[in-house]
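Student: just a sequence and a predicted model for now, questions to come.
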Amino acid sequence: MTPGRARRVARSARLQRVRDVLRAYLGLTKTRIIEQLLVVTVPAMVLAERGIPSIWLIVATLIGGAMAAAGAHALNCVVDADIDAVMKRTARRPLVKGQVPQRHALVFGLALAAVSSIWLGLTTNWLAAVLSLAAIAFYVLVYTLLLKRRTAQNIVWGGAAGCMPVVIGWAAVTGTVEWPALAMFAVIFFWTPPHFWALAMRYRDDYAAAGIPMLPVIAAPAQVSRRIVIYSWVMVVSTLLLLPVTSWIYTAVAVTGGAYFLLQAHRLDAAVRAGREVAPMRVFHLSNLYLCVLFAAIAVDAAIGLPVLGWPL
C-alpha cells in the first residue's frame, strides 16, 4: 500500500470513529421521542399567540426544548443502563453496548440540561426556562429514580414530564401559564397511559424480566385493557376543554379522531375479554398519529384565526 493510500485509509478510519461516537451520543437522546415532544410544542405556541409567533421564538423554543429532552433522556439512560441490558427492546442502546462510558453520558446529560435552561432563559423568558428545568428534574428524579421500579402507577404520574412541552411553549410566547395550556397538558397526561400500556402489553415479558412493574406485568390483561378504555375516554373528554378557544376545525378533528380512538380502545378490550389474539401495537401506533393530528388541528385552527366557539382568550 502506498503512503498516500495509507493516509487516506487512516483518515477514513478516523472519520468513521468520529461518526460512530456522534451516533452513539445521539442514541442517548432518544430522538424519536424528542420529535413527538416538539410536535406538540409548536401548536401550543400558535394557540397562545392566536397566530404564528415570530420564527425566531419558535426556533429558539424548539432548540431549547430539544436540548432539555435530550439531556433528560441521556440521564435516563444512565440510571436505567442495568434494565436496558435485560430488555430486548433496549439492548442496543449505547450504554448497554459500551459505546459511551457512563461517566461521559452523565456529564453529557447534565450539560445539556444546564445549557437548555440557560438558552431558554436568554432567548425566550425565565419562566419557560424554570419549567423546562422542572420537567427534567421530574423525569429523572421522580419518574426514573422513584416511580419506574416501584409502582404500576409509574407511567401515570411520571408521564407528567412529557406534558410539559405545551406549557413551556405557551410560557415562551406569553410569559404566563393560562388555562388552555393546562387543558393541553391534561390531554397529553391522559393520553400517556393508553399509549404506554399498549406498548407494555406487547413487551410484557421484557418489562417482567427487568423487574419493572408496568401495569401489564402485574395485572390481568382484562384489567389493563379496561384501564386503557377508561383513560382513553378521559383523554377524549379532555380534548373538549379546548372548544371555547377553537373553531369548528379543531372540533371536527377532536370529535371524529376521539371517536375513532375510542373505537379501537374498545375493540382491544373486547378482544382481550373474548380471549382472542390482540394487537396492542395498533393502539400504540394509532395513539402517536392521533396526538399529532389533534395538535396539528390546534395549530391550523389558531393560525387561520376563525371565530372561536366560546369566548376569546
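Tutor: Received the coordinates, thanks.

Student: going forward, measure contacts and count neighbours with C-alpha atoms only.
Tutor: Noted.

Student: how about the helices in the protein?
Tutor: In the chain, the segments counted as helices under DSSP state H are 3-28, 31-49, 55-79, 81-86, 102-123, 126-137, 154-158, 160-174, 179-202, 204-210, 215-218, 221-239, 248-274, 280-304.

Student: just want the angle from the second one to helix 55-79.
Tutor: What separates the directions of helix 31-49 and helix 55-79 is an angle of 140 degrees, with axes from the mean of the first three to the mean of the last three Cα atoms, to 10 degrees.

Student: buried set for helix 31-49?
Tutor: Going by neighbour count (16 or more other Cα atoms under 10 Å), the buried part of helix 31-49 is 34, 37-49.

Student: quick one: which of the helices of the chain is nearest R92?
Tutor: R92 lies closest to helix 81-86 among those, at 8.1 Å (Cα to Cα).

Student: so what does the closest one touch, helix or strand wise?
Tutor: In terms of contacts (3 or more Cα pairs under 8 Å, 6 or more residues apart in numbering; DSSP states H and E), helix 81-86 is packed against helix 204-210.

Student: pull the distance from the helix it packs on to the chain's centre.
Tutor: 22 Å (Cα atoms, centre = their mean, to the nearest Å).

Student: contact partners of it?
Tutor: Contact partners of helix 204-210, identified using Cα atoms under 8 Å, 6 or more residues apart in numbering, comprise 83-84, 86-89, 200, 213-214, 216-217.

Student: Y25: which of those is nearest?
Tutor: For the contacts of helix 204-210, the nearest to Y25 is D84 (16.0 Å; Cα to Cα).

Student: check contacts around that closest one.
Tutor: So D84 contacts 77, 90-91, 93, 96, 210 (Cα under 8 Å, 6+ apart).

Student: between the buried residues of helix 31-49, which is nearest G158?
Tutor: Using Cα to Cα, L37 comes nearest to G158 of the buried residues of helix 31-49, at 15.0 Å.

Student: quick check: closest non-adjacent residue to the closest one.
Tutor: P165 (6.4 Å; Cα to Cα, 6 or more residues apart in numbering).

Student: was I right about the one you found contacting A66?
Tutor: No: counting by Cα atoms under 8 Å, P165 does not reach A66; the two are 9.8 Å apart.

Student: ok, those two, which is more surrounded?
Tutor: Shown here are P165 and A66; by other Cα atoms under 10 Å, P165 has more neighbours (31 against 22).

Student: second one coming, line it up with the first:
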Amino acid sequence: MTDVSLNEGLPREAGFGDYVALLKPRVMSLVVFTALVGLLVAPVPVHPFIGFVAILSIAIGAGASGALNMWWDADIDSVMRRTARRPIPAGKVEPGEALGLGLGLSGFSVVLLWLATNWFAAALLAFTIFFYAVVYSMWLKRSTPQNIVIGGAAGAFPPMIGWAVATGGVSIESVLMFAVIFMWTPPHFWALALFMKSDYDDAGVPMLTVTHGRKATRAYILAYTVLLVPVAVGLAFTSVGGWVYGSVAVAANLWFLKGAFDIWRRDEAAAEADSYAVEKAVFKFSLLYLFVHFGALLIEAALRLGGVS
C-alpha cells in the first residue's frame, strides 16, 4: 500500500503505444492508402517487394511528420479538448523525445525510399515532410486562416509519391489525385471546426471560424465543395478512371454537395438546437469520401488488369 501511495499522481513511463500515438496512426492510414493507390494505378508495374518497401517508407515519413507536428504544437494541444490527451500534453512523452523520433524517422524514410526506388520519389517525400512540419505546423497554422487551405497540400502528396515510385515523375493523373485531396481538405476541417466550438479560440489558432465567423465558414465550405466536384469527377476521364469510378464519384459528390448546401443555409441557432447534427453528418461522410474515391480507382485498376475495362 505504501508503494502505491508513493506513485500516485506521478506520470507513468511512456509505453510503446504512446510512441505509436505520436505518429498519428489514423492519419497515417489515409496516407498509406492513397499512396498505395497512386502506386498501383500507375502504368508502370512495380515489384511487390519494392512496392512494400516504398509504402513502408511513406508510412514512416508520415509518422515522422506527425511526431514533429506534435512536438511543435504541444502548447496548443494542451489547451484544446480534442488534443489534450496526446502523449506530450498528457505528460507521457517528453518533447525532446518526440523531436528526436521525428527527425530520425524523417531521415530514415527518405533515404530508404531513395535506395529502394528513385531520387524523385524520395525528394517528394522529403518535401512533404518539410511542408507539413515547417510550412504548415510552424508557419501557416498560427499565422493565417488559410492554414488548412495551403497546408492541405501536405496530405495531398502521398498519391503523387506513390505514382512517382512507379514512374519516376508526375502526370495529369497524379496531379488530379493530389487535387482531389487538396480541395477536400478545407471543407472537411471547417465542418469539424464548426462543431468543435471554442477549441480553436482557446488555443489562439486563426481558424476560419475564429477570424471570419461561422456564417462565412459555412459559405466557404460550400464554395470549396463546388470547386471540388469537377476535380473529383474529372478524374474519371483520365487513364486511371472509368465507369466504376465515375459512378462512385458522381454519387459521392452529389451527397457531399448537398451536405455542404445544407450547412450553408443553416444558422447557428438551428445548429445549436440539434447539436450540430448536419455538420457532424457531413464531417463523418467526409471521413469516408477519400476512401470511397481511391477505393474506386483500385477497382478500376483491378478491372483493367483482368481485361474487363
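Tutor: Sure, I can see it. This one's a predicted model, so the numbers in the text were calculated from it and none came from an experiment.

Student: so of the helices of structure 1, which one's packed in deepest?
Tutor: Ranked by average neighbour count under the criterion mean count of other Cα atoms under 10 Å, these are headed by helix 160-174 at a mean of 25.

Student: for the aligned partner of M28 of structure 2 in structure 1, give me its contacts.
Tutor: With TM-score structural alignment defining the correspondence, M28 of structure 2 maps onto I34 in structure 1. Contacts for I34 of structure 1 (Cα under 8 Å, 6+ apart) come out as 66, 69-70.

Student: distance of I34 of structure 1 relative to E277 of structure 1?
Tutor: According to Cα to Cα, to the nearest Å, I34 of structure 1 and E277 of structure 1 sit 32 Å apart.

Student: try Y260 of structure 1
Tutor: The spacing between Y260 of structure 1 and E277 of structure 1, counted by Cα to Cα, is 21 Å.

Student: same check on H104 of structure 1?
Tutor: According to Cα to Cα, H104 of structure 1 stands 44 Å off from E277 of structure 1.

Student: S116 of structure 1 too?
Tutor: Where E277 of structure 1 is concerned, S116 of structure 1 sits at a distance of 45 Å (Cα to Cα).

Student: what do you get for T90 of structure 1?
Tutor: 25 Å.

Student: name the residue in these two with the higher neighbour count.
Tutor: T90 (16 against 9).

Student: structure 2: which residue goes with the more buried one?
Tutor: Per TM-score structural alignment, T90 of structure 1 is aligned with T83.

Student: ok, V79 of structure 1 next?
Tutor: In structure 2, V79 of structure 1 lands on W72 (TM-score structural alignment).

Student: who are the contact partners of its match?
Tutor: Here W72 of structure 2 is in contact with 137-138 (Cα under 8 Å, 6+ apart).

Student: mind putting the contacts of D84 of structure 1 in CSV, distance to P53 of structure 1 included?
Tutor: Shown next, in CSV, are the contacts of D84 of structure 1 (distance: Cα to Cα, whole Å):
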residue, distance to P53 of structure 1
C77, 34
T90, 38
A91, 41
R93, 37
V96, 41
A210, 45
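
Student: out of those, who's nearest A24 of structure 1?
Tutor: R93 (8.2 Å).

Student: excluding sequence neighbours, find me the nearest residue to the counterpart of G102 of structure 2 in structure 1.
Tutor: Superposed on structure 1 with TM-score structural alignment, G102 of structure 2 falls opposite G109. Excluding the flanking residues, the one nearest G109 of structure 1 by Cα to Cα, 6+ apart is G71, at 4.1 Å.

Student: residue contacts, that neighbour?
Tutor: Per Cα under 8 Å, 6+ apart, neighbours of G71 of structure 1: 29, 108-113, 136.

Student: one more: E49 of structure 1?
Tutor: Here E49 of structure 1 is in contact with 173-174 (criterion: Cα under 8 Å, 6+ apart).

Student: for the equivalent of it over in structure 2, give its distance to I58 of structure 2.
Tutor: In structure 2, E49 of structure 1 lines up with P43, judged by TM-score structural alignment. P43 of structure 2 is 20 Å from I58 of structure 2, where distance means Cα to Cα.

Student: please apply the same query to A35 of structure 2.
Tutor: 8 Å.

Student: what is in contact with these two at once?
Tutor: Counting by Cα under 8 Å, 6+ apart, the common neighbours of A35 of structure 2 and I58 are P158.

Student: any idea what I63 of structure 1 aligns with in structure 2?
Tutor: Using TM-score structural alignment, the partner of I63 of structure 1 in structure 2 is L56.

Student: got a list of contacts for stretch 89-109 of structure 1?
Tutor: 21, 24-25, 27-28, 70-75, 77-78, 81-82, 84-85, 203, 206.

Student: please read the previous query as pertaining to stretch 287-297 of structure 1.
Tutor: 36, 39-40, 43, 191, 194-195, 249-250, 253-254, 257, 261.

Student: how does it look with 7 Å?
Tutor: 39-40, 43, 195, 249-250, 253-254, 257 (Cα atoms under 7 Å, 6 or more residues apart in numbering).

Student: check stretch 267-285 of structure 2 too.
Tutor: With contact meaning Cα under 7 Å, 6+ apart, stretch 267-285 of structure 2 is reached by 188, 191-192, 195, 259, 263.

Student: pull the most distant pair out of those.
Tutor: F195 and G259 (14.8 Å).

Student: could you measure from A274 of structure 1 over to A222 of structure 1?
Tutor: A274 of structure 1 sits 9 Å away from A222 of structure 1, going by Cα to Cα.

Student: also T174 of structure 1?
Tutor: Distance of T174 of structure 1 to A222 of structure 1, computed by Cα to Cα: 44 Å.

Student: ok, now which ones touch A122 of structure 2?
Tutor: 110, 113-114.

Student: including distance to A301 of structure 2, could these go into a markdown table?
Tutor: Formatted as a markdown table, the contacts of A122 of structure 2 follow (distance: Cα to Cα, whole Å):
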| residue | distance to A301 of structure 2 |
| --- | --- |
| V110 | 27 |
| L113 | 24 |
| W114 | 26 |
